[in-house]
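[1] pasting a predicted model and its sequence here:
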Amino acid sequence: MKDPRSFSKYQEQCKEEKEKVLALGGLFILGTERHESRRIDNQLRGRSGRQGDPGESEFYLSLEDDLMRLFGSESVMVWMDRLKLPEGEPITHKWINSAIEKAQKKIEARNFGIRKSLLEFDDVMNKQRTTIYANRNKVLEIDNLKDTIMEMLHKNISEKVYEKFSPEMREDWDINGLNEYLKDFYAYEETDDKAYLRSTKEEYIERIYNALVEQYNKKEEELGSDLMRKLEKHILFDVVDNRWRGHLKSLDALRESIYLRAYGQRDPVTEYKLISSQIFEEMIATIQEQATSFLFKVVVSTEPIKDEEDEIEEAEIKEVNAENTDGLCPCGSGKPYEKCCGR
């Protein structure tokens, strides 16, 4: 709570100091340069002569300041050379004020363009972030992700088959590359090496997909449906988070180098949107591939986890037993170790 006596004391002191300032002509603002933004200059001017009080503001600057040197008109310097004024002579003219305002407008326009460009870059990342987190939230809301995993599996197998079977001639299809991929990512081995010769691409996709679904169902029977549902959610979340973090780093690196495209007469923002979209699609494909692959190759350990105290106790017993030459149990029972704690 404020002390009324202290408040009155300082209020009276401020009143006396204000009267002294007003008696001297009010607040005087001295500026040693003109700022890039006219708004800042106007704010400084506004500090003096507020609410009808007396006050004054005055700015001093050099035509060699960065504001005029980088953004000012060359005609001003030409005009100054023609006047041949002595060194240090102050210049006051409306043309100078006009040149300063034009330079400030140029800087404000440039800064606006920079902010607009940054906003366009951020908008690309924001849209991708919205897509990722919308899908992530759906995963949170769904208890059974098996259908989602199977859709990912079918899409991934389809893309890989079309990639390996791209040549028109069936004899040129890379069946060995496809088999190696299926073995590495899904632990699947084709039993009929000639099946692809008797099938269309679509038929072969369904053949592989059905075999993988059967393999997945067997794993689910071994682990149990409840555990499999938990694994699906955990692995999918983990893969999405890891790949998204890597994607953000890729976008940062792209953003730092994309301005070089301007030397090739290309719009950096347009190029950034195009390349970032391609990287985003590749990330989605990688998420689907890794998530399904991990689920097919996951191995759940059934061994009980030993507590740290149990491990220390076992180590102590082994150490004592190694020093025990008569074969008696170290617990003090007098029985042989093999018939006591060693059973």
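    Looks like it came in fine.
[2] when you work out contacts or count neighbours from here on, use the C-alpha atoms and nothing else.
    Noted.
[3] could you pull out the helices for this protein?
    Counting by DSSP state H, the segments of the chain that form helices are 4-23, 38-46, 66-71, 74-83, 94-141, 146-164, 175-186, 201-223, 225-257, 268-297, 308-323.
[4] export these to TSV and tack on distance to residue 56?
    Shown next, in TSV, are the helices of the chain (distance: least, CA to CA, whole Å):
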stretch	distance to residue 56
helix 4-23	12
helix 38-46	8
helix 66-71	23
helix 74-83	27
helix 94-141	17
helix 146-164	72
helix 175-186	77
helix 201-223	82
helix 225-257	46
helix 268-297	46
helix 308-323	78
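[5] Serialize these to CSV and add fields for mean neighbour count.
    Shown next, in CSV, are the helices of the chain (neighbours: other CA atoms under 10 Å):
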stretch, mean neighbour count
helix 4-23, 11
helix 38-46, 14
helix 66-71, 17
helix 74-83, 11
helix 94-141, 14
helix 146-164, 16
helix 175-186, 16
helix 201-223, 15
helix 225-257, 15
helix 268-297, 17
helix 308-323, 12
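[6] in addition, the following structure is provided for comparison:
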Amino acid sequence: MLRQEFGRVMSQFLPGRHADDWNAEGLIDDLGQICDLPPELSHEDQVYRYSREQVEGILSDHAESACVAREEEHLTAMENLRTGIGLHAYGQRNPLDMYRAEGQKMFFELQNRIQRDVVRTLFHVTVDPVQADAVTRNATRGRRNSVGDSPMKAGTAPTATPQPGGTGKVGRNASCPCGSGRKYKRCCGKAA
């Protein structure tokens, strides 16, 4: 996800191969809002020293190292919890129960931070009308290709298709031949 976000930021602020089209200051500001900047791109002048492909490589490497560092941070916190939990045995408490309780507390704190960040960000998002129209068209096109009401059934064929002249048998879970989009057993096959 971090690499995808870096790619989006790059396409916005480094749209072409030529540095004349770039907005290095905007790139640095936007990257700084996501995470700490890589040392190679900490200043506007440094961005112009690299080609677009080099900047992309630097950001890809930084995404990997930032995720590894964050993962190690969380694992270290859990290891510190595990190490310190043994002291609860001296207080006549079950260390396993205490480890579970403290781990759960850390997890809920993480969930609360995620919720807070999502809520604070959600109402600052703006929708581009052109993109919204494209998404709507793609969703409509996808519904025409699906069978039944469930998106999980997209691309599956009905069990039996009616033949011209009414000689084919329609399966109970197949789409109704009347074109309603519902299952046969819930539409025209209900009376049968």
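    It's in. What you see is a predicted model, and the numbers here were worked out from it, not measured in a lab.
[7] fetch the TM-score of the aligned pair.
    The pair, once superposed, lands on a TM-score of 0.31 when counted by TM-score structural alignment, normalised by the length of the second structure; 85 aligned residues with a CA RMSD of 4.4 Å.
[8] rewinding a little: indicate which one of the helices of the first structure is closest to residue 30 of the first structure.
    Taking CA to CA, helix 38-46 is the member of these nearest to residue 30 of the first structure, at 9.0 Å.
[9] the inter-axis angle of the closest one versus helix 94-141?
    Interaxial angle of helix 38-46 of the first structure relative to helix 94-141 (axes from the mean of the first three to the mean of the last three CA atoms, to 10 degrees): 120 degrees.
[10] tell me which other helices or strands helix 38-46 of the first structure touches.
    strand 55-59 (3 or more CA pairs under 8 Å, 6 or more residues apart in numbering; DSSP states H and E).
[11] and the strand it packs on, what does it pack against?
    In this structure, strand 55-59 of the first structure packs against strand 27-31, helix 38-46, with contacts taken as 3+ CA pairs under 8 Å, 6+ apart.
[12] that strand vs helix 4-23, what angle?
    Per the same axes, to 10 degrees, the angle that strand 55-59 of the first structure makes with helix 4-23 is 60 degrees.
[13] can you point out the buried residues in strand 55-59 of the first structure?
    Neighbour-count burial for strand 55-59 of the first structure, with 16 or more other CA atoms under 10 Å as criterion, is recorded at 55, 57.
[14] next, the angle from it to strand 27-31.
    10 degrees.
[15] which element follows whatever helix or strand residue 68 of the second structure lives in toward the C-terminus?
    Using DSSP states H and E, residue 68 of the second structure falls within helix 52-85. Where DSSP H and E defines the elements, the next helix or strand beyond helix 52-85 of the second structure is helix 95-122.
[16] which strands and helices sit next to that next one?
    Judged by 3+ CA pairs under 8 Å, 6+ apart, the packing partners of helix 95-122 of the second structure are helix 52-85.
[17] re the thing from before, can you give me the buried ones in the helix holding residue 68 of the second structure?
    Neighbour counts over helix 52-85 of the second structure (16+ other CA under 10 Å) mark 52, 55-56, 58-60, 62-63, 66, 78, 81-82, 85 as buried.
[18] and the two most separated of those residues?
    With CA to CA as the measure, no two of the buried residues of helix 52-85 of the second structure lie farther apart than 52 and 85, at 49.2 Å.
[19] what angle separates the helix holding residue 68 of the second structure from helix 95-122?
    Going by the same axes, to 10 degrees, helix 52-85 of the second structure makes 150 degrees with helix 95-122.
[20] and the helices and strands packed on strand 55-59 of the first structure as JSON lines, adding distance to residue 226 of the first structure?
    Conversion of those to JSON lines gives the following (distance: least, CA to CA, whole Å):
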{"stretch": "strand 27-31", "distance to residue 226 of the first structure": "73"}
{"stretch": "helix 38-46", "distance to residue 226 of the first structure": "64"}
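[21] so which of the ones you listed is nearest residue 17 of the first structure?
    Judged by CA to CA, the one of these that comes nearest to residue 17 of the first structure is strand 27-31, at 11.8 Å.
[22] please identify the buried residues of that closest one?
    27-29.
[23] distance check, residue 111 of the first structure against residue 285 of the first structure.
    Taking CA to CA, to the nearest Å as the measure, residue 111 of the first structure falls 38 Å from residue 285 of the first structure.
[24] show me what the helix or strand containing residue 29 of the second structure is packed up against.
    Assessed by DSSP H and E, residue 29 of the second structure sits inside helix 24-34. Helix 24-34 of the second structure sits against helix 2-13, helix 44-47, with contacts defined as 3+ CA pairs under 8 Å, 6+ apart.
[25] the ones you listed: which one's closest to residue 73 of the second structure?
    Residue 73 of the second structure sits nearest to helix 2-13 of all these, at 17.2 Å, using CA to CA.
[26] just want the angle from that closest one to helix 52-85.
    Interaxial angle of helix 2-13 of the second structure relative to helix 52-85 (the same axes, to 10 degrees): 140 degrees.
[27] tell me, how many residues neighbour residue 143 of the second structure?
    16 (other CA atoms under 10 Å).
[28] buried set for the helix or strand containing it?
    Per DSSP H and E: residue 143 of the second structure is located in helix 129-145. Under the neighbour-count criterion of 16+ other CA under 10 Å, helix 129-145 of the second structure has residue 143 buried.
[29] turn the buried residues of strand 27-31 of the first structure into CSV, including distance to residue 4 of the first structure.
    Shown next, in CSV, are the buried residues of strand 27-31 of the first structure (distance: CA to CA, whole Å):
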residue, distance to residue 4 of the first structure
27, 29
28, 33
29, 34
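[30] if we can go back for a sec, residue 232 of the first structure: which of the helices and strands packed on strand 55-59 of the first structure is closest?
    Closest approach to residue 232 of the first structure among these is made by helix 38-46 (56.5 Å; CA to CA).
[31] contact partners for residue 32 of the second structure?
    Residues near residue 32 of the second structure by CA atoms under 8 Å, 6 or more residues apart in numbering: none.
[32] now it: how far from residue 9 of the second structure?
    From residue 32 of the second structure to residue 9 of the second structure the distance is 11 Å (CA to CA).
[33] equivalent analysis for residue 64 of the second structure, please.
    17 Å.
[34] re earlier: looking at the helices and strands packed on strand 55-59 of the first structure, which is nearest to residue 252 of the first structure?
    Going by CA to CA, the one of these nearest residue 252 of the first structure is helix 38-46, 32.5 Å.
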